[in-house]
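Student: This is a predicted model, with the sequence first.
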Amino acid sequence: MHPILKDIRLVAFDLDGTLVDSVPDLAAAVDRVLGELGLPPAGEAKVTAWVGNGSFTLVERALADALGESPGAQALDAGHRRFLYYYGQDPGSRTRLYPGVREGLDDLKAAGLLLALVTNKPYAFIEPIMEQFGLERHFALALGGDSLERKKPDPAPLLHVAAYFDVPPSACLMVGDSRHDIAAGRAAGFRTLAVPYGYNHGEPVQDSRPDGLVDSLAELV
């Protein structure tokens, strides 16, 4: 076992940028929304920097970038609805599992640890992506960005997971790729572990001072 797992009973994982590279599908949906409005496409590089705070904020950032100003509430709501429609049509055909993820999850589950998924992605999109990669059996609980009133970096989702399984936060680990994951974990009293290959708005996740860092989830066990 990796030293960071000492006395850990529950591991919560982020999804986008941690388990899967979903930017190609997210960017495709964003660009279809922009195209409907006669706006130039954002492309994957920009979308990579915008991912992490949920779909509504993603669309808000895309519209603001294309328009050169903040979109009005009505335009933003309409754009978000169209994004959900387009993304819902194809949430996973371009999405890829990061190397080492399957091995890491298999080993952690075999070791008897509880695994949970805590993402800011809308809940409706979690199941099809997990089923695509055959990972749904690994997680005893999954929370999306709309599952509770608050989402990461608020600690509420992580505290909910700990309470659900009756595991003290001190025996829980949050694994993610962004400062939002580390902030949520720290605020919840979880140990924190980062992976450096994700998105994190173009910033090194090490700057958020996680308790640990691994290049691959396969290193955990």
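Tutor: On my side now, so go ahead. Numbers count the residues shown, from 1 in each chain.

Student: Only C-alpha atoms from now on, for both contacts and neighbour counts.
Tutor: Fine.

Student: elements contacting the longest helix that the chain contains?
Tutor: What stands out as the longest helix in the chain, according to DSSP state H, is helix 73-89. Helix 73-89 is packed against helix 23-36, helix 55-67, with contacts defined by 3 or more Cα pairs under 8 Å, 6 or more residues apart in numbering; DSSP states H and E.

Student: To V175, which of those lies closest?
Tutor: helix 23-36 (19.0 Å; Cα to Cα).

Student: which helices and strands sit right next to that closest one?
Tutor: Using 3+ Cα pairs under 8 Å, 6+ apart, helix 23-36 sits against helix 44-50, helix 55-67, helix 73-89.

Student: alright, now check it against this:
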Amino acid sequence: MTIDNKKLLIFDFDGTLIDSVPDLADAANIMLSQLGKPTYPIDTIKEWVGNGARMLVERALSGSVEIDPNLSEKDVIAAEHLFFKAYSTHDTSKTAAYPDVDLGLQQLIDAGFTLALVTNKPIRFVPDILMSLSWTSHFAMVLGGDSLSVKKPDPAPLLHVCETLAFDPKQAFMIGDSINDIQAGKRANIDTIGLSYGYNYGKDIRDSQPDYAFDNFKELLDCLLK
């Protein structure tokens, strides 16, 4: 890996730095129960995560990664309201950093990298999670899925980070666990790093052809810090 000119590391959040599926699954199942619909095991819901809250709600209502075309906008909005309420009031203590991430982020900062966070999670939920992990000061910039008018896989959030922080895209890596992260990076002409342990709809992240791929965060650290 050639990292001599890389100074900016743009990270995804869920499935990359944190394992949040247990809490997302709880909120989705609370929503479904309130609607009188069947609930689903965590391994099923895990494959629905990655495109933002609205898509997760639509997939939960459909009971499939493929969204039911007969879903009405009115029903989805009502269900999304229940999901947000459940997620914001439910004890989210199951969300945790993946191994080596907590120390690793500080090591990257100490090594001179600038860190940014671009997630498709609604921005309202991000600050509290960062605070709970003592990561608030780690990131020079944080964007949620609704911070701009578009979200990943659109390249705009990544380009916005580069422009705001005054980095050329060639100086950046996009690091994530999902095809959305890899596609966003490619469309922004930013080199991509795929992590295989997260949420990618049951598919190997290498199928998305990132520039580099690792199976755990320590492998990523070893390459960036060597």
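Tutor: Done, it's in. Just so you know, these numbers come straight off a predicted model, no measurement behind them.

Student: Got a TM-score for the two of them?
Tutor: Once the chains are laid over each other, their TM-score by TM-score structural alignment, normalised by the length of structure 1 reads 0.95; 218 aligned residues with a Cα RMSD of 1.4 Å.

Student: about what we covered before: mean per-residue distance, the longest helix of structure 1 to structure 2?
Tutor: Following the fit onto structure 2, the mean deviation recorded for helix 73-89 of structure 1 is 0.7 Å by mean Cα distance after the TM-score superposition for structure 1.

Student: Most distant residue from the centre of structure 2?
Tutor: G36 (29.0 Å; Cα atoms, centre = their mean).

Student: Residue in structure 1 paired with it?
Tutor: Aligning on TM-score structural alignment places G36 of structure 2 opposite G38 in structure 1.

Student: How many residues are close by the nearest residue to Y40 of structure 2 once chain neighbours are set aside?
Tutor: Spatially, and ignoring its direct neighbours in sequence, Y40 of structure 2 is nearest to N29 (6.8 Å; Cα to Cα, 6 or more residues apart in numbering). Other residues near N29 of structure 2 come to 22 when the count uses other Cα atoms under 10 Å.

Student: And the strands in structure 1, which stretches?
Tutor: 10-13, 20-21, 96-97, 114-118, 141-143, 172-176, 191-194, 212-213 (DSSP state E).

Student: Would you mind giving those as JSON lines with mean neighbour count and distance to F56 of structure 1 added?
Tutor: Listed next are these as JSON lines, based on neighbours: other Cα atoms under 10 Å; distance: least, Cα to Cα, whole Å:
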{"stretch": "strand 10-13", "mean neighbour count": "25", "distance to F56 of structure 1": "21"}
{"stretch": "strand 20-21", "mean neighbour count": "20", "distance to F56 of structure 1": "19"}
{"stretch": "strand 96-97", "mean neighbour count": "18", "distance to F56 of structure 1": "23"}
{"stretch": "strand 114-118", "mean neighbour count": "23", "distance to F56 of structure 1": "17"}
{"stretch": "strand 141-143", "mean neighbour count": "19", "distance to F56 of structure 1": "17"}
{"stretch": "strand 172-176", "mean neighbour count": "28", "distance to F56 of structure 1": "20"}
{"stretch": "strand 191-194", "mean neighbour count": "24", "distance to F56 of structure 1": "24"}
{"stretch": "strand 212-213", "mean neighbour count": "16", "distance to F56 of structure 1": "29"}
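
Student: Take those strands and write them to TSV, including distance to V51 of structure 1.
Tutor: Below are these laid out as TSV (distance: least, Cα to Cα, whole Å):
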stretch	distance to V51 of structure 1
strand 10-13	16
strand 20-21	11
strand 96-97	16
strand 114-118	15
strand 141-143	17
strand 172-176	13
strand 191-194	16
strand 212-213	21
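
Student: And the ones you listed: which comes nearest L76 of structure 1?
Tutor: strand 141-143 (24.3 Å).

Student: just the helices and strands packed on helix 73-89 of structure 1: most buried one?
Tutor: Mean neighbour count, computed with mean count of other Cα atoms under 10 Å, is highest for helix 23-36 among the helices and strands packed on helix 73-89 of structure 1, reaching a mean of 21.

Student: how far out from the middle of the chain is that one?
Tutor: A distance of 18 Å separates the centroid of the chain from that of helix 23-36 of structure 1, by Cα atoms, centre = their mean, to the nearest Å.

Student: how much does it stray from structure 2?
Tutor: Overlaying structure 2 shows helix 23-36 of structure 1 at a mean distance of 0.5 Å from the equivalent residues (mean Cα distance after the TM-score superposition for structure 1).

Student: Report the angle between that helix and helix 73-89.
Tutor: Here helix 23-36 of structure 1 runs at an angle of 130 degrees relative to helix 73-89 (axes from the mean of the first three to the mean of the last three Cα atoms, to 10 degrees).
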